[in-house]
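[1] Just a sequence and a predicted model for now, questions to come.
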Amino acid sequence: MGIDGEILFLCHRIPFPPDRGDKIRSWHLLEAATKLAPVHVGCFADDDRDMSFSAEMERVAVSQCVLMRDRSRAVAGLSGLIRHQPMLVALYDKAEMRRWVARLLRERPIRAIIAYSVQMAHFLPKDLPADIRFLMDFVDFDSAKYAAYGAGQGGLMGWINRREGRLLHDYERKVARRADISVFVSEAEAAMFRRAGGVDGCRIGALENGVDLEYFRADGDYPAIDPPGAPLLVFTGQMDYRPNIEAVESFAREALPAIRRVHPQACFAIVGRSPTPQVEALAAQPGVIVTGGVPDVRGWLAAADVVVAPLRIARGIQNKVLEAMAMARPVVASPQAAEGIDAHDGAHLLVAADAPGEAQAVLSLLADPARAVALGLAARRRVEERYDWAATLAPLRAMLTGEAEGKDSREASAA
């Protein structure tokens, strides 16, 4: 059963193709919304490649507004300083998007709005009609990430990140107070946001990520790769994203040498698009390969003896971990990367808190191939039980209609 009227879906990055963490979630959320009602999509493109996919969006959207995000971080930072705005909001400030949203709200029977990522709430009027439901998908507690960056930095960048953390958290709380319901990618993330304060009376919950269990399966149809070394350790991710950069740097410089002392031919493959010069420089180290973007990540996952996720700063549910588990690979993850996933250390994956622990965990799996296979099979069973997209997104309809609440949450909070 669908919902009356139409849905407005706002997203900071064009959801198609679902080939990186944020786009995987937004694409599946968009597909789920289209099964409930006609959907209008407003989003941004990072580059010409992104913009080329706007035609693909026509098959799921009744209408769309895809704009190039052409404001630099420097300009956004200056604008944010002048307007006392978070840089994340200033980065996406576009009058054309605001006009498109206003026109849709005037002309179309919009009955529900999904804003994906906090900066997209900036395009909504503050006085939404009472018959329009507003679901804010924060995904992650982004301000906490900036605060964590700033806490570990000095100088200008430390000040910038601490300021962004403060301003963004204030903005997140204001948005949560406007929304009918706010969701995060995991209950752990939602609980962290609640504990930070300032959101009493707001409906805040979790809408978990899933994984495409038919696509990510060990016996699927995908091109095999010739492993560049044995044993092969693999990390996957968008390689211009700071937490991923820091993760592979730490593993390559601190964990891999200890592993290679036992397995001199061990190879660490960093698999993902847009590697920065900092990441590319790691290829000069013995045993490190930087692939850049690959047509199909499944071949690398299937070839991996162990998949590693050594993130020190991580928010929510890590798609890279779910995908590796779905491929029945043994995973060694940091506590931060494992935190949002309903899986148990030693039963479905191994958790290691630092580089020496990661090296030890990897070596233990390489020393016991039968245990590694069993861990991978248990991981696959766990994601089948918990992370099918149809199941994780099943609450969406009730969230968009308010049926589970009894009455409109804005009315409830005003009472």
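    Nice, I can see it.
[2] switch to C-alpha atoms for all contacts and neighbour counts from now on
    Fine.
[3] mind listing the helices in the stretch 51-200 of the chain by residue range?
    Remark: helices assigned in the stretch 51-200 of the chain by DSSP state H, counting those that start in this stretch are 54-57, 73-83, 87-90, 95-107, 142-151, 155-178, 187-195.
[4] Using a markdown table, lay out these together with mean neighbour count and distance to M120.
    Rendered in a markdown table, the data for the helices of the stretch 51-200 of the chain read as follows (neighbours: other C-alpha atoms under 10 Å; distance: least, C-alpha to C-alpha, whole Å):
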| stretch | mean neighbour count | distance to M120 |
| --- | --- | --- |
| helix 54-57 | 14 | 18 |
| helix 73-83 | 15 | 15 |
| helix 87-90 | 22 | 8 |
| helix 95-107 | 14 | 10 |
| helix 142-151 | 20 | 13 |
| helix 155-178 | 19 | 10 |
| helix 187-195 | 18 | 18 |
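[5] out of the ones you listed, which comes closest to E254?
    Among these, helix 142-151 comes nearest to E254, with 20.9 Å by C-alpha to C-alpha.
[6] Show residues contacting that closest one.
    157-162, 164-166, 168-169, 172, 313-315 (C-alpha atoms under 8 Å, 6 or more residues apart in numbering).
[7] Against that first model, consider the following:
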Amino acid sequence: MTRRPHVLVLVENLSVPLDRRVTQESRALVEAGYRVTVICPRGTTQDTEPEADVDGIRVLRYPLRPATAGALGYPREYALALWHTLRLALRVRREGPVDVVHACNPPDLLFLVALVLRPRGARFVFDHHDLVPELFLSRFDDARRGALYWATRLVERLTFAAADGVISTNESYRDVARRRGGVPADRIEVVRSGPDLDRFVRRDPDPSLHRGKEHLLAYLGVMGPQDGVDYALRAVAALRARGRDDFHCVFMGAGDALADMRALSSELGLDDVVEFPGRVPDEYVQRCLSTATVCLSPDPKNPLNDVSTMNKVVEYMAMGRPIVSFDLVEARVSAADAAVYVPDDDVEGFAGAVADLLDDPARREEMGRLGRARVEHELSWAESRRRLLGFYERLLGGPPGAGRVADR
């Protein structure tokens, strides 16, 4: 007797459905005929129920307090997350077979849960969301790297060694899996994070978001020490210092640097032109980005950002917005001609690029058109979904319902 293959998805750094990539992957698997259970932390203001059904995805959530400041906060957070994840994974396994453990990092410790379930036949897929060693290099100074950095290199290597297959978010991460992880090329698939254009849609502009100003600048994303929101705020201050008072700014998102960014905004005298609404619903995101004159991607050049695909860049492009970005390898791969690239983390240069776009509506329109077309034809979730399902068919020997998964 055959049954639907059961995929157990593990994610630690965001709740579901707040984590858009994990939700899209899980929804795609359910729509293709897989059974999917997600284990993740509870949110603080949303996704707070311990168990939920999200579009046919069973979601089990555990309580987790994020790491406190400093490198030592992460081992404490990860140890607690690993305990809860293992506890819930064993509960799921007692209820029936698990065919695939699909672990999304960080941290690079979730392979331990897969190893516990492997004797009963579960395969392990490593969904490589972040380069954790580079994350430590980018967040902490030399004095705090030390043994923790090398520990992250070790567990990354163990994760790659344990994986039956690896999903990389871009070609740079694929290269890491091959070069540093020793994973054969035929066991790696690139599945980019891209917007689902049936759900992430352009909306009518909302003039009220301008707060009476001619232009709106928008930022969307996580606010951590490595995300460059401080660079964007200093660039806004530089625009003000040039005598411009024709714009308002919305910084959407949350993270462990949000309080610091609000304090910096006040310190720079920007409270009258900058607002931080925190995490906001998709409808607000779509409305704000559809209204924005220019979108900001201020991630500074560092070992992590240079090779990481920023979801916000592709989402800006999906809304047909021009972008100002620092000159990062993967930013150019994603945005191409939809962005202006500023070298060397230059705040004054960033401010100048924004000012140039504010004064050039024809260029803004052309950049937005090129970005939207690139998403429609190359970077949307439709292409990533095809790659994901093909990867799973190769992993399990065929599509769900092909008679290859038997009761155990």
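    That came through, no problem. This is a predicted model, so every value here is computed, not measured.
[8] Check the contacts of helix 142-151 of structure 1 against R195 of structure 1 and report the nearest one.
    For the contacts of helix 142-151 of structure 1, the nearest to R195 of structure 1 is H169 (12.3 Å; C-alpha to C-alpha).
[9] contacting residues around the aligned partner of that closest one in structure 2?
    Using TM-score structural alignment, the partner of H169 of structure 1 in structure 2 is R153. Contact analysis of R153 of structure 2 by C-alpha under 8 Å, 6+ apart lists 132-133.
[10] Quick one: closest of the helices of the stretch 51-200 of structure 1 to R371 of structure 1.
    With C-alpha to C-alpha as the criterion, R371 of structure 1 lies closest to helix 187-195 of those, at 29.3 Å.
[11] what residues does that closest one touch?
    With C-alpha under 8 Å, 6+ apart, helix 187-195 of structure 1 has contacts from 140-141, 183-184, 200, 204-206, 315-316, 339-340.
[12] ok, back up a step: the helices of the stretch 51-200 of structure 1: which one's closest to P264 of structure 1?
    helix 142-151 (34.9 Å).
[13] Now do the closest one: distance to the chain's middle.
    16 Å (C-alpha atoms, centre = their mean, to the nearest Å).
[14] just to revisit the earlier point, save the helices of the stretch 51-200 of structure 1 as JSON lines, and put in distance to A372 of structure 1 too.
    Shown next, in JSON lines, are those (distance: least, C-alpha to C-alpha, whole Å):
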{"stretch": "helix 54-57", "distance to A372 of structure 1": "40"}
{"stretch": "helix 73-83", "distance to A372 of structure 1": "44"}
{"stretch": "helix 87-90", "distance to A372 of structure 1": "41"}
{"stretch": "helix 95-107", "distance to A372 of structure 1": "50"}
{"stretch": "helix 142-151", "distance to A372 of structure 1": "33"}
{"stretch": "helix 155-178", "distance to A372 of structure 1": "40"}
{"stretch": "helix 187-195", "distance to A372 of structure 1": "28"}
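[15] how about these, which one is nearest A353 of structure 1?
    Comparing those by C-alpha to C-alpha, helix 142-151 comes nearest, at 17.1 Å.
[16] Report the angle between the closest one and helix 187-195.
    Relative orientation of helix 142-151 of structure 1 versus helix 187-195 (axes from the mean of the first three to the mean of the last three C-alpha atoms, to 10 degrees): 80 degrees.
[17] returning to what we had before: right, so of the helices of the stretch 51-200 of structure 1, which gets closest to V211 of structure 1?
    Across the helices of the stretch 51-200 of structure 1, closest to V211 of structure 1 is helix 187-195 (C-alpha to C-alpha), at 17.4 Å.
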